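**Q** Following is a predicted model, sequence given first.
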Amino acid sequence: MIDSHTRGGGRITVDERADASGDALQTVITDVGDLSLEAAVGDFDLATLLTQVPAPVTALNLDACRIRFHQQLAASLLELEATMLGVRAAALAYRQAEKGLSEVFGGLLDSLGYATGRVIAISLPVLIPVALAVGSQVVVVTKILDATGLDEAIAKRFGIDLGTTKAKAEEALTRLVFEHSDASGAVIEHVLPGMIVGFIGLPPAVLDTDADHAFWPHDSQSMTIWLLAGANRFGLLLPSDVEVWKAEGLTPPHETPPQDLEDLYAREAGRHHGADSGQVRIEEIVGADGTTRYIVYVPATTDWSATSGDNTTDMTTNVQGMAGNDTVMREMVRQAVADAGIGADAEVMLVGYSQGGITAGSLAADPAFLADVNVTALMTVGAPISDFPIGPGVDVLSVEHEQDLVPDLDGNENPATANWSTVTVDYDPEELRRAPSLTDKTDAELDDMFASAGAAHSSAAYAASIALLLRAGHPALSRFTANNSGFFTGDLKKTRDYQGRRKHT
């Protein structure tokens, strides 16, 4: 069975269980206290007192028993009170310890990055000449070996293929970064900002800020803003306006609403597969009760060039979106929603994979967008969206692979709230091979599909994971489907597809 763990979505945590136990104990204490009061009042009942006159010895024994009863009852109440306070203190301590461990670990990584940055800054006069000398020698020797054919002679004589060795080294590094994505995310969130702050000589205290700015790097988002500013100076990753129009869909429209989450994600994946630039698709669904709902599918990355061309689903959209800026894809979705005539009261589900998830997640947290569009549900796959403050009115399901670096690029875990479930799947190629969606693949095709170090982020791998989770009856997927059943039933009345193109001034 596919291995996964879930955060949020109404799942009860240790501290929540402790709080619930504290509440239950408080109820018991209140009930026992009321009974104690009633018993004390009963001791002074006139009829009871009069019955003691004919039998004074029995009355004295009865009084002694009542006294012991009240003493033991008072002691029990004190024990219950102490237990209740202990349980509540344990819940508080758990939360503080969890928060403290996170802060201490983050602080240690901040310090490590800062120290590294200071060492680099101090050693720069020595490092630059050494790097130039070594680097130039490597380049020259490589060119000589290639021009003279000595690289082939080395391969034959010693069995060392320099080109293959370089490719394997790059693959090993990529695999290391992806397979330890949590550590890589922590490096992005803490170590790299610390290095920059240390290198430029700012005091380390600036790394402790929670302020939402980018005057200096202190987290993954501010680091992205700094990266973007540097790239813009060289004419890279530049923002632009966008032109949007209705287009023929990359895939034919469906006749019915999605059957389940596997079908929903398959339709999302069809918004970018085999395309130079992805498309936005909007499905209009009318339920049996006459309620109209819309599913908005947002495409993933199709172009990894750092130069902004015509393509809307490119690297520029990725970086701009991660920096918290508006993007051409956000504007493309806004224009598509407006053209589709989606009313402010109609329920809307946003669906996005990778870049599509970043766009969808940012829109689900955008007050201006939500003022016009009633987003009630959001499904993201393989997307870093923890930085987006999505409100409790949006039901969120996020699916991530444990070994996928992309969802960890924001350096944080998604909030574990009642309305937000994050299912993290242990990426296992041997298990994924059993997915129904891959039964038509040969062993050679599957080997090639899962061979890449970054295969954990592939759309096919996520499709397989979602299919296996569904067949296992995963509770988070079942909950999301049940809560949003209106998007999976009724009649699919209309499908609209939209294409976009960057406008350069």
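**A** Sure thing, it's come through.

**Q** alpha carbons only for contacts and neighbour counts from here, please
**A** Fine.

**Q** Could you give the number of residues near residue 64?
**A** Other residues near residue 64 number 11, with proximity taken as other Cα atoms under 10 Å.

**Q** One more: residue 215?
**A** 10.

**Q** the strands in this protein, which residues?
**A** For the chain, the strands defined by DSSP state E occupy 4-8, 241-246, 280-286, 292-298, 347-353, 374-381, 395-401, 420-425, 491-503.

**Q** The last one packs against which elements?
**A** The contact analysis (3 or more Cα pairs under 8 Å, 6 or more residues apart in numbering; DSSP states H and E) places strand 491-503 against strand 241-246, strand 280-286, helix 328-339.

**Q** switch to 10 Å and redo it
**A** Counting contacts by 3 or more Cα pairs under 10 Å, 6 or more residues apart in numbering; DSSP states H and E, strand 491-503 packs against strand 241-246, strand 280-286, strand 292-298, helix 328-339.

**Q** try it against this one:
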Amino acid sequence: MSDVVHVSGGTAAVETESLVALADRLWVLADEAVAIRVDLDFATTVIDTSPSGAPAAAMRAAQELERARIALHLVEAEARFLSLGLSAAARGYTVAEDAARWTVGAAVDGWAYSLGLLAPLIAGPFLVAGGALLLASPEQRNAVLSNPTVIRAIRAITMGADDAILARLGVPPGLVALLGDQGLGITGVPFAASAVAAFGRPLGLLQESPVRVTDARPSPRVPLATPATFSDRFSRIPISSEDDGAQVRIETYEMPDGTRRYEVYVGATVDFDPAAVGEPFDMASNISNAMGAGSGSYDAVLAAMAEAGIRPDDEVQFTGYSQGAATAAHLATSGGFNTQGLVTFGGATGQIPIPDTVNAVIVEHTDDPVAALGGAQENTHAVIVERWASAETDFSDAPILPGHQRPGYVETAGLMDGSTQTRLTDAAASLTAFSAGGRLVSSVDYVTARVDAPELKQKVSGPS
């Protein structure tokens, strides 16, 4: 059962869970109506067996009680009818959603397999379309890549890439279906990303390497209070270019019982160079995150957490943006930490299986191609927040991919903070309660680098 919260201008709508909750409340109302009616039955019996003395008053009281009993019968009947109807609607919605997801997935896989077979014939038109997009003005390019329909197409292409690759390799369609998204689920986005890595690594690109912490210093913006809102959380995610190279921020809180809890914030891609030299938050890590856990950025956060003294049984919450979102999701999925909460903004998290034991809030703009590259969002147990961030944007003066930029997610976080939807407010309350009442021990920014960076190579091997 999924929870999709659509935020826009401060409004929101939650599917399915709200229907179930309302159905439960209506059933309780019906039970309360029955209990009140039983009490009225007893009162009526008392009146009927009372000694005479005020027959007219007693008769009027009995008539009023009878009207009340009839009204309560109607309340019970209508409440139970509505409760059953809402429960049926919720079940039907879930079944239809699952069926639609399977049907669309199967259709996309079949379409992608066919495209893979026809690749030599259709490569020309695709190259022409791609070239036209590259040659278009920034305004035109943003308009195309900020269209929610285009973003849905990117998700579909991402999900079908594995089928197209297997088709070109000559794998029979029946075996592809068995292995893939609708079968054993061992292909999908990780398979497609692995194919990209297999192509790039012999050329010296997208190579992973060990990562170390090179600097750890107190955060320049020490928080005055524990994070209480989604806006608080997003504002704590480090920006490498503005925070002296920091990619990870860790806040340590001492709780009243003496235990320590940790809030870990993970930043976005810093370097898009596929050569993977020095910076672990790079394109190589983006591909590795799509393949699974074990990217340079993943190892960077692990190194920072080790430096902060976080042990496997310590309670942790993760918050990340863009590449940091996917990295945080992998850390929450790893089982290596006692993860209590996870908040991701604009990350390619769709195919990362986040445990349903983790209080997870996934924020994805419907005009964000980076989030779409994660494929279909399968973490349907999480609270999924969606918004068309660039709906009213003037693309003539907009940065590249405005739907993915931080200002849009800042605005979305503010709208989330103003939401009154139960599932979102409950998730927010749980995230806030994690460190509420704790004493801030430290807020530390961590800079990490790949060991193959020239300055680290010298430290490892000594002067040459």
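**A** Cool, got the structure. Keep in mind it's a predicted model, so treat the numbers as computed, not measured.

**Q** Can you pull the TM-score for these?
**A** Here the superposed chains carry a TM-score of 0.72, computed using TM-score structural alignment, normalised by the length of structure 2; 399 aligned residues with a Cα RMSD of 4.3 Å.

**Q** follow-up on the earlier one: and residue 20 of structure 1, which of the helices and strands packed on strand 491-503 of structure 1 is closest to it?
**A** Nearest to residue 20 of structure 1 among those is strand 292-298 (37.0 Å), distances taken as Cα to Cα.

**Q** And that closest one against structure 2, how far off on average?
**A** Taken over the aligned residues, the distance from strand 292-298 of structure 1 to structure 2 averages 1.4 Å (mean Cα distance after the TM-score superposition for structure 1).

**Q** okay, and that strand goes to which residues in structure 2?
**A** Mapped onto structure 2 using TM-score structural alignment, strand 292-298 of structure 1 covers residues 260-266.

**Q** Map residue 302 of structure 2 across to structure 1 for me.
**A** Per TM-score structural alignment, residue 302 of structure 2 is aligned with residue 334.

**Q** check contacts around its match.
**A** 328, 340, 363, 369, 372-373 (Cα atoms under 10 Å, 6 or more residues apart in numbering).

**Q** Try it again at 8 Å.
**A** By Cα atoms under 8 Å, 6 or more residues apart in numbering, the residues touching residue 334 of structure 1 are residue 369.

**Q** before we move on, what about residue 234 of structure 2?
**A** Contacts of residue 234 of structure 2 (Cα under 8 Å, 6+ apart): 319-321, 410, 413.

**Q** Over to residue 282 of structure 2?
**A** 269-274, 276, 296-297.

**Q** picking up where we left off before, now the helices and strands packed on strand 491-503 of structure 1 as a markdown table including distance to residue 195 of structure 1?
**A** Converted to a markdown table, these look like this (distance: least, Cα to Cα, whole Å):
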| stretch | distance to residue 195 of structure 1 |
| --- | --- |
| strand 241-246 | 34 |
| strand 280-286 | 39 |
| strand 292-298 | 35 |
| helix 328-339 | 32 |
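
**Q** Relative to residue 456 of structure 1, how far out is the counterpart of residue 415 of structure 2 in structure 1?
**A** By TM-score structural alignment, residue 415 of structure 2 lines up with residue 468 in structure 1. Relative to residue 456 of structure 1, residue 468 of structure 1 is positioned 15 Å away (criterion: Cα to Cα, to the nearest Å).

**Q** Same drill for these two, tell me which one is more crowded.
**A** Neighbours were counted for residue 468 of structure 1 and for residue 456 using other Cα under 10 Å; residue 456 has more, 27 against 22.

**Q** Could you report the separation of the counterpart of that one in structure 2 from residue 410 of structure 2?
**A** In structure 2, the residue matched to residue 456 of structure 1 (TM-score structural alignment) is residue 403. Noted for residue 403 of structure 2: a distance of 11 Å to residue 410 of structure 2, by Cα to Cα.

**Q** Ok, residue 387 of structure 2 next?
**A** 12 Å.

**Q** between those two, which one's more packed in?
**A** residue 387 (24 against 18).

**Q** now do the same end-to-end measure for stretch 281-296 of structure 1.
**A** End-to-end distance for stretch 281-296 of structure 1: 6 Å, by Cα to Cα.

**Q** This completes my enquiry, with thanks.
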